[in-house]
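1. One predicted model, sequence on top.
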Amino acid sequence: MGGATFQGSEAVPERLRSPARAVFDWVPLVIVALLWELASGTVVAEAILPSPVTVSGEIWELLVTGEVYSHLFVSLFRIAVGLGLSIAIGVLLGIGMARSDAVENFFDVFLSMTYPIPKTALVPLAILWLGVGTSTAILIVFLACLLPIVLNSYNAASDVDRNLVWSAKMMGTDGRRLLWKVIFPATIPEIMTGVRQAVPIAFIALVSAELIASNEGIGYLILTSGQIGNYPTMFANIVIISAMAFVAVRGFEEARERVLTWT
């Protein structure tokens, strides 16, 4: 991923390693784009699979006209709220389950039962409860992102060094102070790993929800463009939301590295 190194990087001079790593990271995307270009109009009819050049032109058109911005804002807002709620509740729930047998026994069965269920299968139920729109999309994003955050928070809190906790108690730290000054800081790396896993899941869940239960957002644009046979616009919106997901993941990785250097 963002922090990965490529084989033989030790032979590259230090000042050239970052540019070389950036080039290496983009090679797979370039290969996919070339294969896509070759397939368009040969293996698959160009009317069904527009070439990358055609899709790039459509992306430019959407950005220049501003048609996509309102829908993109709606989608990103839904992701931010759903993911934010999953982080807040997931961290508290995971740490609570690790530190209290009663909390763990109460929520363990619920989490075990809901884990195998594809969250998009809950969209019809969410529509009955909340209707078509933002609330349903936020709920699906929240449910999809919750489990990895809960599990990582639970594992991190369970693995906190017992000697560290014992030493803090011996120094008079107890109750909430023990939680916030000892346990929570020790779990930050694992919690951020769970959030890193949840970020791409949030985009997947959002588009899935918007394809079924929305009248705005990028997923809605993808659906409506495909329904009328406007495949260049459909692919353009797919590329746009994919690029947003890529930026979000890389941005979070950079933020995680900075946070972890402080901890």
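-> Sure, I can see it.
2. alpha carbons only for contacts and neighbour counts from here, please
-> OK.
3. Spatially central, which residue of the chain would that be?
-> Of all residues in the chain, the one closest to the mean position by C-alpha atoms, centre = their mean is V199, 1.5 Å from it.
4. secondary structure element for that one?
-> Under the criterion of DSSP states H and E, V199 resides in helix 184-212.
5. related to what we said a few turns ago, I'd say the residue nearest to the centre of the chain and V247 touch.
-> No: using C-alpha atoms under 8 Å, V199 is not in contact with V247, being 10.6 Å away.
6. so R256 sits right up against M192, yeah?
-> Yes: contact criterion C-alpha under 8 Å: R256 and M192 qualify, at 6.8 Å.
7. Give me the more crowded residue out of those two.
-> M192 (22 against 17; other C-alpha atoms under 10 Å).
8. adding another structure so you can compare the two:
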Amino acid sequence: MAHADTGSLGVLPRRFQHATRLIVDWIPLAIVVVLWEFASGTAVPADVLPSPVTVSVQIADLLATGEIFSHLFVSLFRFGVGLGLSIAVGVVLGIGMARSAPIENFFDVFLSMLYPIPKVALVPLAMLWLGVGTGPAVLVVFLACLLPIIMNSYNAAGDVDQNLVWSAKMMGTEGWELLRKVVIPATIPHILTGIRQAIPIAFIALVSAELVASYEGIGYLILEAGQVGNYSLMFANIVVISAVAYAFVTGFEIARDRVVVWT
């Protein structure tokens, strides 16, 4: 996640700069938690909006009993398969469209029609095709993540410095070798940006699908807790999946920055 503008921190000793940036980054969340604590039991009844303390206790109970881990594993498996498929298909399709007019013409209309459709609206159709469980969740995650990866790959491959391409061709590099040695390395930073954009989309699509078409997973736990009126448990599951999603995004950003430096 991008840091706030903290250019003035340069006047501080280096050992304090990182800690200060962390504090600045987490101030908005701290404000939300304080407002949440204030609203619980005052502006909103505490049984409908449990306080952060109550939710924290519920999270501790979930972790202590281990009840949540099997559902979390199922959700992360669906997330990984759906996102992985979208990366494999999206990168190949995006680069192919950028480097080949027939491929672009063939897929352009399909992608233009798919783009404006809310992917959550495809959950009932996915249930009809694949039943209830992992299949619909993977399909919805795949479709939700496909467009940002395709578009970033497409734009990156289309913007490759032509001087590099011409130089490679003059040295006898053609076809697949040109893609492997010139085009793909040049597109890696943009492809990684597309994957970064797709990760939170994947979690949104995953939970949305599990709310409707699953009997396990974090989305199912959220729905089940809400249906029986256990709102502290519902909020606890929401906080857990939010924290997991944040950890994935942050970890990917760290890895991406290192890869971009190498490339």
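-> Sure, I can see it. The shown structure was predicted, so the numbers you read here are calculated from the model rather than taken from an experiment.
9. Give me the mean deviation of the helix holding V199 of structure 1 from structure 2.
-> For helix 184-212 of structure 1, the mean deviation from structure 2 after alignment is 0.4 Å (mean C-alpha distance after the TM-score superposition for structure 1).
10. Buried residues, that helix. List them.
-> Using 16 or more other C-alpha atoms under 10 Å as the test for burial, helix 184-212 of structure 1 gives 184, 186-212.
11. same for it, what does it pack against?
-> Applying 3 or more C-alpha pairs under 8 Å, 6 or more residues apart in numbering; DSSP states H and E, one finds that helix 184-212 of structure 1 contacts helix 69-99, helix 134-158, helix 218-227, helix 231-262.
12. Provide the angle between the direction of it and the direction of helix 134-158.
-> Angle of helix 184-212 of structure 1 versus helix 134-158, following axes from the mean of the first three to the mean of the last three C-alpha atoms, to 10 degrees, is 150 degrees.
13. hang on, the earlier thing: just give the nearest non-adjacent residue to the residue nearest to the centre of structure 1, would you?
-> V249 (6.5 Å; C-alpha to C-alpha, 6 or more residues apart in numbering).
14. how much space is there between L128 of structure 1 and N237 of structure 1?
-> L128 of structure 1 sits 28 Å away from N237 of structure 1, going by C-alpha to C-alpha, to the nearest Å.
15. So these two - more neighbours on which side?
-> Between L128 of structure 1 and N237, counted using other C-alpha under 10 Å, the more crowded position is N237 (25 against 10).
16. on that earlier part again, check the helices and strands packed on helix 184-212 of structure 1 for me and report the most buried one.
-> Mean neighbours per residue, mean count of other C-alpha atoms under 10 Å, is largest over these for helix 134-158, with a mean of 25.
17. going on from it, what's the next piece of helix or strand?
-> Next element after helix 134-158 of structure 1 (DSSP H and E): helix 162-170.
18. Please list the residues outside the helix or strand just after that following helix that contact it.
-> Following helix 162-170 of structure 1 in sequence order, the next helix or strand is helix 176-178 (DSSP H and E). Residues outside helix 176-178 of structure 1 that contact it (C-alpha atoms under 8 Å, 6 or more residues apart in numbering) are V165, A168, K169.
19. dump the residue contacts of the second one.
-> What that stands for is A168 of structure 1. For A168 of structure 1, the contact set (C-alpha under 8 Å, 6+ apart) comprises D174, L178, V182.
20. Going by neighbour count, which of those residues comes out on top?
-> Highest neighbour count within these: V182, with 19 neighbours (other C-alpha under 10 Å).
21. does it really touch V165, like I thought?
-> Yes: between V182 of structure 1 and V165 there is a contact under C-alpha under 8 Å: 7.0 Å.
22. Distance check, the nearest residue to Q197 of structure 2 once chain neighbours are set aside against L83 of structure 2.
-> Leaving aside its chain neighbours, Q197 of structure 2 sits nearest to P148 (6.8 Å; criterion: C-alpha to C-alpha, 6+ apart). Using C-alpha to C-alpha, one gets 11 Å for the distance from P148 of structure 2 to L83 of structure 2.
23. list residues touching both of the two?
-> In contact with both P148 of structure 2 and L83: A198, using C-alpha under 8 Å, 6+ apart.
24. Provide the contact partners of the helix or strand encompassing W129 of structure 2 at residue level.
-> Secondary structure from DSSP H and E places W129 of structure 2 in helix 123-130. Residues external to helix 123-130 of structure 2 that are found in contact with it (C-alpha under 8 Å, 6+ apart): G135, P136, A137, L139, V140, A209, V212, A213.
25. Wait, the last one touches V132, no?
-> Okay, so that is A213 of structure 2. Yes: using C-alpha under 8 Å, A213 of structure 2 is in contact with V132, at 4.9 Å.
26. hang on, the earlier thing: what sits against the residue nearest to Q197 of structure 2?
-> Residues counted as contacts of P148 of structure 2 (C-alpha under 8 Å, 6+ apart) are G194, I195, Q197, A198.
27. Widest-spaced pair of those?
-> Spatial extent of the contacts of P148 of structure 2 (C-alpha to C-alpha) is set by the pair G194 and A198 at 6.2 Å.
28. that older thread, how about the residue nearest to V199 of structure 1, what does it touch?
-> R196, V199, P200.
29. Let me have the helices and strands packed on helix 184-212 of structure 1 in CSV, extended by distance to A33 of structure 1.
-> As requested, those are exported to CSV (distance: least, C-alpha to C-alpha, whole Å):
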stretch, distance to A33 of structure 1
helix 69-99, 24
helix 134-158, 30
helix 218-227, 20
helix 231-262, 12
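30. So for D25 of structure 1, which of the ones you listed sits nearest?
-> Here helix 231-262 is closest among these (C-alpha to C-alpha), at 11.9 Å.
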